[in-house]
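Chemist: output the structure for:
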Amino acid sequence: MAFRRLFSQRRNLLKLLQQPLPLHVFSLIPQNPDGFALNKVKAFKFARFFSQTILSDPSPLPLSEHVNDLCRVLSDFRSPHHDIESALNPFSSHIAPNLVEQVLKRCRNLGLSAHRFFIWAHKLPNFIPSRESYHILVDILGKCKQFPLIWDFLSEMKNGGFDIRPEIFWVIFRAYSRANLPMDVIKAFEKMGDFGIEPSVDDLDKLLSFLCKNNLVTHAQEFFDKVKVDFPIGAKTYSILMKGWGDCGNSLEAMKLFDEMLERDCTIDVVAYNTLLTSLCQGGKSDEAYKLFREMKSRGLEPNACTYATFIRASCEANDVHSAVRILDRVRRYGLVLNVFTYNCVIKLFCKNEKVDDAYLLLDEMTERGVGPDIWCYNAILAAHCNLREVNQALRLLRRMKKGSCLPDRHTYNMLLKMLIDVGRIDRAMEVWDGMGEMGFYPSVTTYAVMIHGLCKKRGRIEDVCRYFEMMIDEGIPPYSCTCDLLRDRLLRLGLREKIHILSDKMQQSTSCSIQELSELMSSPSSSAKNARIQAKKGNKYNSRSNGEEINLDS
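Modeler: Presented below is the predicted three-dimensional model:
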């Protein structure tokens, strides 16, 4: 993480280097017998930025470093009144389609600044955005519900002779569905023709799928009934709708669709049959599902791993360990391999019923069968260890994750750090923190909040609290307003007003405009904190979403 701080402060150093050096500075630079030249300086102290900075011959930075620097700019200038264009101008010579794509992917949750970045890049001479960057930006704007801007982009693409393909409309379908705007999804489908695209059954399937995934099944069914005569409907389309009704717990509607398939002489495949079985199980009709299961072979269908997985998941939902194990044994006997999601369900079932040893055996079985355990498998077991406050077992599991090439995520670290602090193993918590960089993980605002909020409850740890808070500021991560409140009030109770001023000044000097605006909240007295929060609200409104996260210190 020291390297991240180094890179995040490089812009300040470059700005300083671009300014004329005062004469007294040259007296600090060791003279070379061959004469002084700036590109031969190997070490030079800038006390305000680094203890020591190594300068060498200038060379092009790798793409990843430009991505890091640009993402930092987008994070620092995330508010509408921030002058992001001036901060981006020094990077104009490095802008390329691939670089823009990477920055947009990394900044999906910084909608406003990501959009402004794309507009800025689009205005650069000789820059032509890639198709993927348009798709990413449409997705970003959809998450921000900036739908008029999406249609402006499509019009620009059309007028510019850009070949618009159906995939970008799939992104629009998803955005409207997430925003709970089903009629706009349908209008977008109908407007495809305006952009030279004749809607196909694949486009219809995507529309229905996104509506169903967002609990808009009624609208999906109504639209399907309206247009089904215009498309060659097959088992896939019916399966999407059956799954939608099943997820809503309405197995009766799913059964009606299955019967309609039979009436229209649609070919019934295993996927459609499995979807119906899942819908029945989700609707609490497991007995009826078992009855249909026994009829599969008579219809010329052979049950597969997904068929059995349906009943395993139903047993897990019912907290029926015996039935889940019985079906699992049957799967093994037939030589079938379950997917990782089904294994996760069984592992969670074992952990819920304090059968952690059985969960570990299943973890070993997954590896033997070539099904790589994912982060959800490990987190389910880790949650059991944390609930039981089993420090050694939790740390051992973390080491196993590293060996198994499954990198921990923020949930892993948040659970583990919270447990270690709660049981008083601060030394272990700090060891875990220091090792996060080696695991390729860099803490976000929630992980910092876990450490700061947890340590604030411990006596004699205020120096550590301030240290982690300063690290967060150095990283350019705006803290939660409640974190500022908590730390300020804690320092006031301890009579450390001077430390509050120091932290507030540090925040004011940050390159992040959002952190600068939060400095007022930190420096305000507790009695007027509410008024200060109102003043800081405009700059802090994105904080709880800056990484797509809610503040939940229990995970």
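
Chemist: for the rest of this, base every contact and every neighbour count on C-alpha atoms.
Modeler: OK.

Chemist: run a quick neighbour tally on Lys402.
Modeler: In terms of burial, Lys402 registers 13 neighbours under the definition other CA atoms under 10 Å.

Chemist: just checking, what packs against the helix or strand hosting it?
Modeler: In this structure, Lys402 sits in helix 391-403 according to DSSP states H and E. Judged by 3 or more CA pairs under 8 Å, 6 or more residues apart in numbering; DSSP states H and E, the packing partners of helix 391-403 are helix 375-387.

Chemist: report the buried residues of the helix it packs on.
Modeler: Ile375, Trp376, Cys377, Tyr378, Asn379, Ala380, Ile381, Leu382, Ala383, Ala384, His385, Cys386 (16 or more other CA atoms under 10 Å).

Chemist: then stretch 390-401?
Modeler: Val391, Ala394, Leu395, Leu397, Leu398, Met401.

Chemist: same list, the residues you listed, but as JSON lines with distance to Asp505 please.
Modeler: JSON lines is the format used below for the buried residues of stretch 390-401 (distance: CA to CA, whole Å):
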{"residue": "Val391", "distance to Asp505": "38"}
{"residue": "Ala394", "distance to Asp505": "39"}
{"residue": "Leu395", "distance to Asp505": "38"}
{"residue": "Leu397", "distance to Asp505": "41"}
{"residue": "Leu398", "distance to Asp505": "38"}
{"residue": "Met401", "distance to Asp505": "40"}
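
Chemist: to compare against the first, here's the next sequence to fold:
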Amino acid sequence: MAGANPPQPANPQPQHPFPTYHTALDLPLQARLLCEIIDTVPIHDIEARLASTQIKPEPEMVQQVLKLSYNSPSAAVKFFRWAGLARKHSEHSWNLMVDLLGKNRLFEPMWDAVRSMKQEGVLSLTTFVSVFGSYCAAGRFGEAVMSFDVMERYGIQPDIIAVNCLLSAICREDNQTEKALEFFEKIKAKIPPDADSFAILLEGWEKEGNVAKAKTTFGEMVIRVGWSPLYISAYDAFLNTLLCGSQADEAIKFLQVMKGKNCLPGLKFFSNALDILVKQNDSARASLLWGIMVGSGLVPNLIMYNAMIGLLCNNNDTDNAFRLLDAMVFHGAFPDSLTYNMIFECLIKNKKVRQVGKFFNEMIKNEWNPTPENFTAAIKMLFDGDDPGMAIEIWDYMVQNSISPRDDAANVLILGFCSLGRLTEVRRFAEKMIDGKIIISESTMTKVKNACYKEGRSAREMYDNLLRKWKSSCL
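Modeler: Now for the predicted structure:
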């Protein structure tokens, strides 16, 4: 490495950006100066400029500079060589150099550095993990596997940790879990897999949504390593794959088995699973999942309660929504505005006239107001459901508590009185609304006119007076 010419990037550069010294706000002054030389000085003048600084590059400084020089690999090699003249590089600095070259797809110089590390006695598994990752990021999976195969030649024993690092590097890339499986099948007779090996593959199948492969891998996992509460990440990945693959019944069956083995996943899985079932609008299976979770002693949080209550309300299951609402406080999850408004909206939508009034009073007692949209919808539904008294009570609450906007609710209230032929209240409420700068729409005024003109002369005069007041408010 020390005598090699600086590498020239023959291959296209990777697409992802590397960090630079420009954004490293806490970088020491001397390290910043070295980074600036690497970044701006012509390649042939770099070593002279570095020497002219008379900076003594300590290992920590070398590492700081290398981490911020991935965009300038040729200059970084010059810097590395210059810094090595003052003192031997640390293992960490060598590993950074290998990573820098690999991430820039300069694989021949990368291997020169690996060979130099062997000579220096600082080569380790960490080095090969970097090599695996660089080859996989470049889409050169065969060479990543070949790197694993030559580890012993470099004095590094290929063990299950190395296997898992390579599996992870392959699966990190999109749609490559099949290649990871090929390597797994080849190596498992020589180096028996552990739970982490299966977890990595299962997470790969989860990312790709491959239910069939996930089932096969999970089956082999159970045979080879058995059951354990320590394998939660593998279980999570497998169950998520089933759920996302529209196999919720299978997922729930496996959950029941896992519960019997005392190997249930944690709250994070149940939260993710609930999100999936909510998106699928699957309240029946979500309820089964919920029962397993709560029955196992796991305590749902407010977000999970709201997700479940929202799903039940979306399926018009107000009875179970109320049951969850009552249970929340016992688990320390106190209902909020969203909780109450989802249930209130569901009651309105299902025309539960008596329950709407009762629930409205419970909401305001607990200091949670309906949304303006729910105020409007409730007033309309109560008029349609022959309970104008409750509609007026809700409107009065809006006025007394200065809830805004209330234009829509005001118009609905006026139209409700029109539909009942209660024109005296139309006039009384409309005049107060106009005085209160509430906007009564033109279409509402047209319907008031139609209702008044059907009732005779006095009603017409009432409307004409109201119209004049309305027009003057619009000026």
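
Chemist: now the TM-score, please.
Modeler: Once superposed, the chains reach a TM-score of 0.52 (TM-score structural alignment, normalised by the length of structure 2), with 324 aligned residues with a CA RMSD of 5.0 Å.

Chemist: coming back round to it: right, and the helix or strand after the helix holding Lys402 of structure 1?
Modeler: Assigned by DSSP H and E, the successor of helix 391-403 of structure 1 is helix 410-422.

Chemist: contact partners of that next one?
Modeler: For helix 410-422 of structure 1, the surrounding residues in contact (CA atoms under 8 Å, 6 or more residues apart in numbering) are 379, 382-383, 386-387, 389, 391, 394, 426, 428-429, 432, 443-444, 446-447, 450-451, 454-455, 553-555.

Chemist: what range in structure 1 matches stretch 425-433 of structure 2?
Modeler: Under TM-score structural alignment, the alignment places stretch 425-433 of structure 2 onto no residue of structure 1.

Chemist: that older thread, mind putting the buried residues of helix 375-387 of structure 1 in a markdown table, distance to Gly476 of structure 1 included?
Modeler: Formatted as a markdown table, the entries for the buried residues of helix 375-387 of structure 1 read as follows, by distance: CA to CA, whole Å:
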| residue | distance to Gly476 of structure 1 |
| --- | --- |
| Ile375 | 27 |
| Trp376 | 29 |
| Cys377 | 32 |
| Tyr378 | 30 |
| Asn379 | 28 |
| Ala380 | 32 |
| Ile381 | 33 |
| Leu382 | 30 |
| Ala383 | 30 |
| Ala384 | 34 |
| His385 | 33 |
| Cys386 | 30 |
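
Chemist: nearest to Tyr238 of structure 1, of these?
Modeler: For the buried residues of helix 375-387 of structure 1, the residue nearest Tyr238 of structure 1 by CA to CA is Trp376; the value is 30.4 Å.

Chemist: per the alignment, that closest one corresponds to what in structure 2?
Modeler: By TM-score structural alignment, Trp376 of structure 1 lines up with Ser233 in structure 2.

Chemist: identify the residues contacting its match.
Modeler: With contacts defined as CA under 8 Å, 6+ apart, Ser233 of structure 2 is in contact with Ala199, Pro265.

Chemist: do you know how far it is from Cys263 of structure 2?
Modeler: 11 Å (CA to CA, to the nearest Å).

Chemist: need the overlap of contacts for these two.
Modeler: With contacts defined as CA under 8 Å, 6+ apart, no residue is adjacent to both Ser233 of structure 2 and Cys263.

Chemist: in structure 2, which residue is closest to the centre?
Modeler: Geometric centre of structure 2, nearest residue: Asn272, 9.6 Å, by CA atoms, centre = their mean.

Chemist: Ser51 of structure 1 matches what in structure 2?
Modeler: Ser51 of structure 1 maps onto nothing in structure 2 when the alignment is built from TM-score structural alignment.

Chemist: and Ser51 of structure 1, what does it touch?
Modeler: Lys45.

Chemist: can I assume it sits in a helix?
Modeler: No: when the secondary structure is assigned by DSSP: H, G, I helix; E, B strand; the rest coil, Ser51 of structure 1 falls in strand instead of a helix.

Chemist: distance check, it against Phe7 of structure 1.
Modeler: Counting by CA to CA, the gap from Ser51 of structure 1 to Phe7 of structure 1 is 14 Å.
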